[in-house]
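A.B. asks: Sequence below, structure please.
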Amino acid sequence: MIHFAVAVLALLCVPVLARAGTPRAKLIALVRQDCGSCHGLTLKGGLGPALLPQDLAGKSVEGLATIILDGVPSTPMPPWRGELSSEDARWIAQKLKEGFPQ
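C.D. replies: The predicted model follows:
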């Protein structure tokens, strides 16, 4: 129940965070809050798999960007197409492979 409450609280903060800062700061906030609600706030895994560089080593930036944009059918991973551009999805994928900014 506590995990659910934390996830809901994180999602409620997204609209506020999305209005502040540079476009890249908005993407960082989105990954930390929205992606973090399933993949863990430190991206070490949770409902979804870990998104640390060692976990993504065998995956291409383009492949990860496609997952971000189109989601994964029959899983909780939603599509972000419409919310993110292809460029934004590739930037997120590249940063995840490098070690996401703190």
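
A.B. asks: For the rest of this, base every contact and every neighbour count on C-alpha atoms.
C.D. replies: Noted.

A.B. asks: what about R81, neighbour count?
C.D. replies: By the other C-alpha atoms under 10 Å criterion, the neighbourhood of R81 contains 15 residues.

A.B. asks: structure for this one too, so we can compare:
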Amino acid sequence: MPRTLFFIGLCALAVSATAEALTPARQAELRSLVHQDCGSCHGMRLTGGLGPALTPQALQDKSHEFLFATIRDGRPGTPMPPWRPLLTRQEIDWIVDYLKSAGAAP
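C.D. replies: Now for the predicted structure:
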């Protein structure tokens, strides 16, 4: 019985974590983060600066996984910091989708 309850608890936790959507308010905060924090190195219009351009056109050949890892872990030997301590997996996924969409275009 305890093993069954433990398994049910794990399943419930997994479902609640994946079902939790970002609120519109959090999405607005992330948009601001992209344009302000990322923009401080990648250009305020995300067209490049210290870091490369982050426009949908510039990212079209980059995989979701590559961009996710870059945001999560940074790029050693470059000014790109890891955002893992500050952003959840879901938030990083949202940022990657946002950057690759027309919404992030200048």
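
A.B. asks: Let me see the TM-score of these two.
C.D. replies: Here the TM-score for the pair of chains, by TM-score structural alignment, normalised by the length of the first structure, is 0.75; 82 aligned residues with a C-alpha RMSD of 1.5 Å.

A.B. asks: by contact count, what packs against the longest helix belonging to the second structure?
C.D. replies: The single longest helix within the second structure, with elements called by DSSP state H, is helix 2-19. Helices and strands in packing contact with helix 2-19 of the second structure are not found; criterion 3 or more C-alpha pairs under 8 Å, 6 or more residues apart in numbering; DSSP states H and E.

A.B. asks: Centroid-nearest residue for the second structure?
C.D. replies: Against the mean C-alpha coordinate of the second structure, by C-alpha atoms, centre = their mean, the closest residue is I92 at 1.8 Å.

A.B. asks: Need the counterpart of that one in the first structure.
C.D. replies: Aligned by TM-score structural alignment, I92 of the second structure pairs with A89 of the first structure.

A.B. asks: Which of the three states applies to its match?
C.D. replies: Of the three states, A89 of the first structure takes helix according to DSSP: H, G, I helix; E, B strand; the rest coil.
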